Structure formats: structure tokens, C-alpha cells
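In: Sequence isn't available, so here's the structure alone:
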């Protein structure tokens, strides 16, 4: 799976898994199924209400078009209000982000939506598929125009192994001040850190590192990510035999 490596201004490194082509196609298929289901439901409700029997063909067409507008704007509305996800993307654990890994703006979602005319509806999606395959960052035309890409939000199952490796081995304490932390504090720190890492939100990690500095009365000399990792390892090493 292709990677998108980001080094944030706070010097926290994140590694994103770019969405696979198969996952993006499945997400698109789910979204299209939702849209078609909605449009069929609207058609059924209008038929059941008898509106079509009371109107001429143009009025009927206008009413159906009006009720179908949410389906037209479905990708734009959901990506804007669900932070880069439609229902299909959410089910497939995908998300639209900026190239720097941060949350995309409403304008960028709009650009992607407008460009779907080229990506999806011209040549039966061949242009969009070709662009995703040929682009180093898995970008369709809309992504290139909006400076976005689609990533996988699945948490790497080896997260604990990569971040907290060798936690059970003998090691000297970097921060003896961890004695001030209770087991509850240490677990809370790890939970918050995992949440920030999962969301790829370095602001959470930076705020957590700053709070730990205040609690322990220390000054970190590492990146926020490495500092928190060291504190958790120190706490475990100090209390594991107690």
C-alpha cells in the first residue's frame, strides 16, 4: 500500500496509508447505491401521494428534480459536514484530506465535487481511474485540482508494537518524575495518544505532551510523539514489578 509521509510543524511524523483503488471503488459503489435508493424512494412517495396525477409532465419533472437535489449534492454535503467522509467512505474507512494531511476545506470539497463531472461521468470513470493509478499520491483529477487525496483511516494493527516496542525489556528511566503519575494517569495518557494518532491529529498530541510537561515538571527535548512514548515506557518500567 502506498504511503503519504507528513512531518508536521510540531515535528510529529505521521504515516498515512493512501486508500487503495479497490476500497475507493467500493466506497463509490456504496454511495451510488444510497443515492439511487433515495431517488427511488422519492419517486415512490410522489407516486403514492398522487401528485403526478394532478400535474402536467413539466410540473411533474420539476417536482421530482426538486426532491432529487439532495442526491445531487450528496457527496459535497457529507464530505463537508463529516470531515471528508461520505457514508461509503465511512464504511470503507476512507477520508479526504489535504496533501499535508490536515482537514480539507469546504472549498476543496466543492472543487472535488465539481470535477467529478470529468472524473466519474466522462468515459464511464476511466479518466478518474487512470488519474488515481498514475498519480503518486492516488489523486483523481478533482484531487489534483483541490490539492487533496484519500487516505485509509484504519489503525495499523502493529501500532503498539512500533510505538511501544521493547517496553518489557530492562531500561534506565529517562524521566524518573513519572512516579508522580498513577496507573489511571498513564492509561489516560496512552488512550489520548492513541486517539490523536488514530485521527492523525497532531494538535491533540502536542497538547498532551505540553500537559505532561506541566504535570511532571520537566522540559522535553524530543518531539511530542517521542516524549509521550518515553513517558509511558518509563511509567511501565517503574511500576511493572510493583
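Out: In hand now; what should we look at? Remember, predicted model here, so these are calculated numbers, not experimental data.
In: Please make it C-alpha for all contacts and neighbour counts, starting now.
Out: OK.
In: Tell me who's in contact with the most centrally placed residue in the chain.
Out: In the chain, the residue lying closest to the centroid (C-alpha atoms, centre = their mean) is residue 95, at 3.8 Å. Residue 95 is in contact with 83-85, 89, 150-153, counting by C-alpha atoms under 8 Å, 6 or more residues apart in numbering.
In: 10 Å - rerun?
Out: 18-19, 24, 79, 82-86, 89, 103-104, 149-153 (C-alpha atoms under 10 Å, 6 or more residues apart in numbering).
In: try residue 117
Out: Contacts of residue 117 (C-alpha under 10 Å, 6+ apart): 125, 128, 142.
In: Around the residue lying closest to the second one once chain neighbours are set aside, how many other residues sit close by?
Out: It stands for residue 128. Nearest non-adjacent residue to residue 128, counting by C-alpha to C-alpha, 6 or more residues apart in numbering: residue 119, 4.0 Å away. The number of residues packed around residue 119, counting by other C-alpha atoms under 10 Å, is 24.
In: show me the contacts for the residue located most distally from the centre of the chain.
Out: Centroid-distance maximum for the chain: residue 54 at 47.0 Å, with C-alpha atoms, centre = their mean. By C-alpha under 10 Å, 6+ apart, the contact set of residue 54 is residue 60.
In: And residue 149, by the same measure?
Out: By C-alpha under 10 Å, 6+ apart, the contact set of residue 149 is 4, 18-19, 95-101, 104, 112, 132, 137-140, 142-143.
In: From these, list the buried ones, please.
Out: Among the contacts of residue 149, those scoring as buried are 4, 18-19, 95-99, 101, 104, 112, 132, 137-140, 142-143 (criterion: 16 or more other C-alpha atoms under 10 Å).
In: helix, strand or coil for residue 157?
Out: coil (DSSP: H, G, I helix; E, B strand; the rest coil).
In: quick one: buried residues of the top helix by length along the chain?
Out: Using DSSP state H, we find that the single longest helix of the chain is helix 21-49. Neighbour-count burial for helix 21-49 flags 23-24, 27-28, 30-32, 34-35, 38-39, 42-43, 46 (criterion: 16+ other C-alpha under 10 Å).
In: Out of the contacts of residue 149, which sit inside helices?
Out: Assignment to helices by DSSP H places the following of those there: 112, 132, 142-143.
In: Presented hereafter is structure B, for comparison with structure A:
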């Protein structure tokens, strides 16, 4: 399985499995099917009501911006991508913004429409980061989503009322840091090589310790879980 190492804004590199060409094609075909169904019902309504311009504007224009709208409002996913469990992300680890989705949408004309998808397939296969032309320009790629670990198991952890704060420096933690902590824990759980696991964990721990001003010899997985618990305790009592 191809993976991409994404350097986050906290300077911690995480590995994400890239979506395969087959998965991306399947997602595209599912989206085409949904668009086709919408177009069919729009045509039926035009035939029944005869209000071609009004109905066409209400239904056909949104279909033209189908990918752009869904990726913007569904966090990098269209219905087809959600079914295939893949999503758009930036190669620097940040969440894409509207401008990134817009660039990808604009270059669908070259990647998919004008070349029947050949340009997209070639650039994805040849490149190392699973990017079509639109992705390269938007600095994005498409990765698999992992639903094996629920968010509530990490970020939204329950802490007892008598919980003792482990690191007072946890007050410096920002909301955006929590997703990083969750991903580090998740990646540690999936690593089988003990040396690779320890090296990655210590490197990630060192980066975060430097940012928060913490000094500890706590094991990496326990360290990141403690930061998450501290954050929940602090905000529970705000």
C-alpha cells in the first residue's frame, strides 16, 4: 500500500495511505452516477412543468459545481469519496480551504473532462504523492480515511472529576493540536517494528515537548494521551 509522509505544521511527520487509482476512479464513477440521476429527474421536471430556465438554473448549475460544493462542505469528500472512504487533504497536513478545492475543480477540465481521465491517471501513477495536475497546483492529494478508531476514543476522552493535571503546560494546547495527537497515537498503534515505533514516537514527543515547553521521560503514547486528557480536563472546568 502506497503511503505519503505528511509534515504537519507542528513539524511531526505522519504517514497516510494514499488512495489508489482504482478507488479514485470508483469514487468518480459513483459521483457521475449521482449526477446522472439528478439530471434525469431535472429533465423529467422540465418536461412536466415546462419551466426549463428556472428548473435548469436551480438543479443544473449546482450539478456543474457538484465536486467543488461537496468537497468544500463535506471536508474534502464528495458522496462518491465518502462511500470509497477517501478524502482530499493538503500535503502539509493542514485542512484544505476553499481555494484548494477551487483549483482542483478548475483543473478537472484538463485532468478528466478533456482527456477522459488519462491525464489524471498518468500523473497519479507517475508521481510519488498520488497527485493529478489539479492536486499538484493546489498542493493536495487524496488519502484513505481510517474509521477504525473513533474520535471519542482519543480527543473527546472522559476524565474523572478528581483528575490531576499531568502537564500544566497543556493550557497552551490549541484545538488544531488535538488532531495531531490523535493521529500520532493511531499511527503508533499500527506500527509493528518496535525500533521504528520508538524512533517515531520519541521524535514526535520531542517536537511537541519543545513547542509546549515540557520536560518528561514519559512513553510517547502515554504522553500524547495525557495531553489529550489534560486538554479535556482543562476545558471541562472552564
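Out: That came through, no problem. In this text, all values refer to a predicted model and were calculated from it rather than measured experimentally.
In: Once they're superposed, what TM-score comes out?
Out: Taking TM-score structural alignment, normalised by the length of structure 2 as the basis, the two superposed chains have a TM-score of 0.64; 179 aligned residues with a C-alpha RMSD of 3.6 Å.
In: just checking, what packs against the longest helix of structure 1?
Out: Judged by 3 or more C-alpha pairs under 10 Å, 6 or more residues apart in numbering; DSSP states H and E, helix 21-49 of structure 1 is in contact with helix 51-54, helix 57-72, helix 74-81, helix 87-91, strand 94-98, helix 126-134, strand 148-152.
In: Of these, flag the one that's most buried.
Out: strand 148-152 (a mean of 25; mean count of other C-alpha atoms under 10 Å).
In: distance from that strand to structure 2 after superposition?
Out: Once fitted to structure 2, strand 148-152 of structure 1 is off its aligned match by 0.4 Å on average (mean C-alpha distance after the TM-score superposition for structure 1).
In: so that strand matches what in structure 2?
Out: Using TM-score structural alignment, the residues of structure 2 aligned to strand 148-152 of structure 1 are 140-144.
In: What of stretch 116-123 of structure 1?
Out: So stretch 116-123 of structure 1 is aligned with residues 108-115, judged by TM-score structural alignment.
In: Next, report how far that stretch is displaced from the centre of its chain.
Out: 24 Å (C-alpha atoms, centre = their mean, to the nearest Å).
In: Quick check, residue 24 of structure 1 in contact with residue 85.
Out: No - the criterion here is C-alpha atoms under 10 Å, and residue 24 of structure 1 misses it with residue 85 at 11.6 Å.
In: what residues are shared contacts of these two?
Out: With contacts defined as C-alpha under 10 Å, 6+ apart, the residues shared by residue 24 of structure 1 and residue 85 are 92-95, 150.
In: Let me know the closest of these to residue 182 of structure 1.
Out: Nearest to residue 182 of structure 1 among those is residue 93, at 34.5 Å by C-alpha to C-alpha.
In: So for that closest one, what's the nearest residue that isn't a sequence neighbour?
Out: The shortest distance from residue 93 of structure 1 to any non-neighbouring residue, by C-alpha to C-alpha, 6+ apart, is to residue 153 (5.2 Å).
In: give the contact list for the one you found.
Out: Residue 153 of structure 1 sits in contact with 16-19, 89-90, 92-96, 198-200, where contact means C-alpha under 10 Å, 6+ apart.
In: returning to that earlier point: overlap between the contacts of residue 95 of structure 1 and structure 2?
Out: Retained in structure 2 (both residues aligned by TM-score structural alignment, their matches' C-alpha atoms under 10 Å) from the contacts of residue 95 of structure 1: 18-19, 24, 79, 82-86, 89, 149-153.
In: ok, residue 189 of structure 2 to residue 19 of structure 2 distance?
Out: Residue 189 of structure 2 is 21 Å from residue 19 of structure 2, where distance means C-alpha to C-alpha, to the nearest Å.
In: and if you look at residue 120 of structure 2?
Out: In terms of C-alpha to C-alpha, residue 120 of structure 2 sits 13 Å off from residue 19 of structure 2.
In: likewise residue 211 of structure 2?
Out: Applying C-alpha to C-alpha, the value for residue 211 of structure 2 to residue 19 of structure 2 is 32 Å.
In: re earlier: what is the nearest of the contacts of residue 153 of structure 1 to residue 233 of structure 1?
Out: Distances from residue 233 of structure 1 to the contacts of residue 153 of structure 1, taken by C-alpha to C-alpha, are shortest for residue 198, at 19.6 Å.
In: how about the helices and strands packed on helix 21-49 of structure 1, which one is nearest residue 108 of structure 1?
Out: For residue 108 of structure 1, the closest of the helices and strands packed on helix 21-49 of structure 1 is strand 148-152, at 7.5 Å, according to C-alpha to C-alpha.
In: Tell me what angle the closest one forms with helix 126-134.
Out: Counting by axes from the mean of the first three to the mean of the last three C-alpha atoms, to 10 degrees, strand 148-152 of structure 1 points 70 degrees away from the direction of helix 126-134.
In: Relative to the whole chain's centre, how far out is strand 148-152 of structure 1?
Out: Offset of strand 148-152 of structure 1 from its chain centre (C-alpha atoms, centre = their mean): 8 Å.
In: name the helices or strands packed onto the following helix or strand past that strand?
Out: On the C-terminal side of strand 148-152 of structure 1, the closest following helix or strand by DSSP states H and E is helix 159-163. Helices and strands touching helix 159-163 of structure 1, by 3+ C-alpha pairs under 10 Å, 6+ apart, are helix 183-199, helix 224-239.
In: tilt between the last one and helix 183-199?
Out: Read that as helix 224-239 of structure 1. Interaxial angle, helix 224-239 of structure 1 versus helix 183-199 (the same axes, to 10 degrees): 150 degrees.
In: For helix 224-239 of structure 1, list every residue counted as buried.
Out: Residues of helix 224-239 of structure 1 classed as buried: 224-225, 227-238 (neighbour count, 16+ other C-alpha under 10 Å).
In: Can you tell me how far the aligned partner of residue 72 of structure 1 in structure 2 is from residue 73 of structure 2?
Out: Aligned counterpart of residue 72 of structure 1 in structure 2: residue 64 (TM-score structural alignment). If you measure residue 64 of structure 2 against residue 73 of structure 2 using C-alpha to C-alpha, the figure is 16 Å.
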